[in-house]
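Trainee: Quick one: sequence and predicted model below, then my questions.
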Amino acid sequence: MQGDRTVIAYHGNCPDGFSGAYAAWKKFGDTAEYLPLAHGKPPATELAGAKVYFIDFCYTKEVMDAIVAEAASVTVLDHHEGVADVVRSMPEYVFDANRSGATIAWTYFHPEVPVPEFLKYVEDGDLYRWKLPDARTVLAYAYTKPFTNENWDMLIEELENPEMRATLLAKGATYAEYRTLIIDSLVERAEPVLFEGMTCYLASAPSIFASDVGNGLYTKHGGVALIAQVRADGLRISLRSNGDINVAEIAQKYGGNGHPGSAGISLPFGSPIPWAPLPDEDTRD
């Protein structure tokens, strides 16, 4: 029956979004459907009559209202400031800009169970705080693993077991060092562009490197950093800044969203490119 369906709709291709879906999986297991989402793309399955949980993701007001009208129930668990008003208009929601989707989802689905340490590390990296000990080392190790529930189970166990934790940290230190070399190279290869009336720098990088490459670019050049990734249906553009320039507001112009310092947009093939190249030798520091 349609009313018996539970759909976990989460921010796809995102460690925080997947970790939130993992929190739901620990409650629902395989009785629920798990649906990765991307801004600018409709859900890949029909949601009418289903109990839908949006984790670390929220569409525009118009799209969400249409889903609410058809679904049996809609709950949104999110922290992205660019969609705060939309989240708060939903029938049931938790919004907290000081937490990430992973820990919001865990405390929602498991209110009596402490948040696993690994999910706290995911949050630390997603919010770009880096306050937890060995955070970069832990996440450098973790993000070499495919995003599966079984791997997340193992990562939680590895951090809780002292011997396994020591092995994790030793491997992670090597991975983190190599990761830094890759990030430095990607930052160095970035090119200047004119975007939204500003001189910005554009790099090509997988999304898993977006925040670190973006941090390197705006630290070096100021302004807004753009990180592009080619996907099967177009370009995914991550926008990063130190927060002085609100990139969530910029992203909303192109159907995207995010936080003041971290946002993203999708550009289907054939869409106008919203930047123009600038002479490299005239603008590079």
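Mentor: Now that the structure is in, tell me what you want to look at. All of these numbers come straight from a predicted model, not from anything done at the bench.
Trainee: switch to C-alpha atoms for all contacts and neighbour counts from now on
Mentor: Fine.
Trainee: List the contacts of residue 142.
Mentor: residue 155 (C-alpha atoms under 8 Å, 6 or more residues apart in numbering).
Trainee: And for residue 247, nearest residue in space, chain neighbours not counted?
Mentor: Sequence neighbours aside, residue 260 is the residue nearest to residue 247 in space, at 5.2 Å (criterion: C-alpha to C-alpha, 6 or more residues apart in numbering).
Trainee: wait, what's in contact with the nearest residue to residue 268 once chain neighbours are set aside?
Mentor: Counting by C-alpha to C-alpha, 6+ apart, residue 268 lies nearest to residue 234, which is 4.1 Å off, once chain neighbours are set aside. Contact partners of residue 234, counting by C-alpha under 8 Å, 6+ apart, are 266, 267, 268, 269.
Trainee: Next up, a structure to set beside the first:
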Amino acid sequence: MNYVLYHKNCNDGFGAAWVAWQALGYQAKYIAVQHGDLPPDIPDGSIVTIVDFAYSRDVLLDMYERMESLWVLDHHKTAAQDLTGLEFTTFDMDKSGAMLAWEYWFSGQSPPLLIQYIQDKDLWLFQLENSAEVTAALSSYPKDFDVWNTLSVDGMAKEGMAIQRAINIKVLEHVEMATIRNVAGYQVPVVNATCYTSEIGSQLNANFPDSPFSAMYFDLADGNRKWSLRSRGEFDVSAVAQKFGGGGHKNSAGYIELMK
């Protein structure tokens, strides 16, 4: 049996899973995973691909021994050390998880525009026309393979104009509620937010240039607290997140704070 594990609640992660679905269809089982959770129970001898995500080195080595095959595709800075030297990984911080998945399953073929737009937003490049609008519209759709198959970039560019305008207003409303708090030993602007964390964090960093990063949080149903950290320049928030068992990129990372 094929299993595809992908980064949960993330357009890049689901984009990578959608690419896998183009190749494998329903011959594979697709499981959303996130940092802080135990790996899913997968039968020994399975064929496993992990996209836009990586477990610790010990967990991956154990999986590699038990599975018929294992391949890991990731681009998060915090995974670099765990993946170094492992023969069953593809790692590239200059590409998104969805793009790595495309190059893995469809090597040599031009990636769909949707994958290009996902990468443009995930790497915070915004080099493509109407990038924010396209990804805003994409986020308004359920993460469902059949639904994503019907989406067009041109259509989402038009749909996303009003959505992005509303997002911009919500971001400013959240930013106005920021307070300076201690997070991991740093005095930073903090906002309670369940969504638009990258946009809110970017605006907070602009409004509070003397703070090393910004932090957004919300409480989960299990009583724990999810933190999203955003920085600009040289401050590495992935190093902060990693101290708490999380991960991410230099300027964008997160972790789960255990409250019990």
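Mentor: Cool, the structure landed. Quantities reported herein were computed from a predicted structural model and do not represent experimental measurements.
Trainee: Looking at structure 2, name the residue matched to the residue nearest to residue 247 of structure 1.
Mentor: In structure 2, the residue matched to residue 260 of structure 1 (TM-score structural alignment) is residue 250.
Trainee: for residue 144 of structure 1, same thing?
Mentor: Counting by TM-score structural alignment, the partner of residue 144 of structure 1 is residue 140.
Trainee: Okay, and that match sits in which element?
Mentor: Here residue 140 of structure 2, judged by DSSP states H and E, is contained in no helix and no strand.
Trainee: can you check residue 61 of structure 2 too?
Mentor: Per DSSP H and E: helix 57-66 holds residue 61 of structure 2.
Trainee: Which positions in structure 1 sit opposite whichever helix or strand comes after that helix in the alignment?
Mentor: Tracing the chain past helix 57-66 of structure 2, the next element assigned as helix or strand by DSSP H and E is strand 69-74. The aligned range for strand 69-74 of structure 2 in structure 1 is 73-78, by TM-score structural alignment.
Trainee: The stretch 1-150 of structure 1: strands as residue ranges?
Mentor: 6-11, 33-37, 51-55, 73-78, 92-95 (DSSP state E, counting those that start in this stretch).
Trainee: Please work out which of those strands is packed deepest.
Mentor: strand 51-55 (a mean of 25; mean count of other C-alpha atoms under 10 Å).
Trainee: Any idea how far that one is from the middle of the chain?
Mentor: 17 Å (C-alpha atoms, centre = their mean, to the nearest Å).
Trainee: Please tabulate the contacts of residue 234 of structure 1 in JSON lines, including the columns secondary structure and distance to residue 89 of structure 1.
Mentor: Shown next, in JSON lines, are the contacts of residue 234 of structure 1 (DSSP: H, G, I helix; E, B strand; the rest coil; distance: C-alpha to C-alpha, whole Å):
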{"residue": "266", "secondary structure": "strand", "distance to residue 89 of structure 1": "24"}
{"residue": "267", "secondary structure": "strand", "distance to residue 89 of structure 1": "27"}
{"residue": "268", "secondary structure": "strand", "distance to residue 89 of structure 1": "29"}
{"residue": "269", "secondary structure": "coil", "distance to residue 89 of structure 1": "33"}
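Trainee: Span of stretch 45-57 of structure 2 from start to end?
Mentor: End-to-end distance for stretch 45-57 of structure 2: 19 Å, by C-alpha to C-alpha, to the nearest Å.
Trainee: cool, stretch 177-196 of structure 1 as well?
Mentor: 35 Å.
Trainee: what stretch of structure 2 does it fall on?
Mentor: Stretch 177-196 of structure 1 maps onto residues 165-184 of structure 2, going by TM-score structural alignment.
Trainee: So for that stretch, what gets flagged as buried?
Mentor: 167, 171, 174, 175, 178, 183 (16 or more other C-alpha atoms under 10 Å).
Trainee: show me what contacts the last one?
Mentor: If you count contacts by C-alpha under 8 Å, 6+ apart, residue 183 of structure 2 has them with residue 215.
Trainee: on that earlier part again, run a quick neighbour tally on the residue nearest to residue 247 of structure 1.
Mentor: Neighbours of residue 260 of structure 1 under the rule other C-alpha atoms under 10 Å: 22.
Trainee: Now do it against residue 250 of structure 1, distance only.
Mentor: 9 Å.
Trainee: Could you do residue 90 of structure 1 as well?
Mentor: 24 Å.
Trainee: swap in residue 243 of structure 1?
Mentor: In terms of C-alpha to C-alpha, residue 243 of structure 1 sits 12 Å off from residue 250 of structure 1.
Trainee: Between these two, point out the one with more neighbours.
Mentor: Comparing residue 243 of structure 1 with residue 250 by other C-alpha under 10 Å, the one with more neighbours is residue 250, at 19 against 14.
Trainee: Can you find the partner of the more buried one in structure 2?
Mentor: Checking TM-score structural alignment: residue 250 of structure 1 goes with residue 240.
Trainee: ok, its match to residue 221 of structure 2 distance?
Mentor: 24 Å.
Trainee: what does residue 160 of structure 2 give?
Mentor: From residue 160 of structure 2 to residue 221 of structure 2 the distance is 30 Å (C-alpha to C-alpha).
Trainee: These two: who's more crowded?
Mentor: Neighbour tally, residue 160 of structure 2 and residue 221, criterion other C-alpha under 10 Å: the higher count belongs to residue 160, 24 against 7.
Trainee: Give the full set of residues in contact with the more buried one.
Mentor: 132, 133, 134, 135, 136, 137.
Trainee: So which residue of structure 2 lies furthest out from the middle?
Mentor: residue 45 (28.1 Å; C-alpha atoms, centre = their mean).
Trainee: what's the counterpart of residue 38 of structure 1 in structure 2?
Mentor: Under the alignment (TM-score structural alignment), residue 38 of structure 1 maps onto residue 34.
Trainee: rewinding a little: the match of strand 69-74 of structure 2 vs structure 2, average offset?
Mentor: After superposition onto structure 2, stretch 73-78 of structure 1 sits on average 0.8 Å from its aligned residues (mean C-alpha distance after the TM-score superposition for structure 1).
Trainee: what about the closest residue to residue 35 of structure 1 other than its chain neighbours, distance to residue 233 of structure 1?
Mentor: Leaving out its chain neighbours, the residue that sits closest to residue 35 of structure 1 by C-alpha to C-alpha, 6+ apart is residue 9, at 4.6 Å. As judged by C-alpha to C-alpha, residue 9 of structure 1 and residue 233 of structure 1 stand 20 Å apart.
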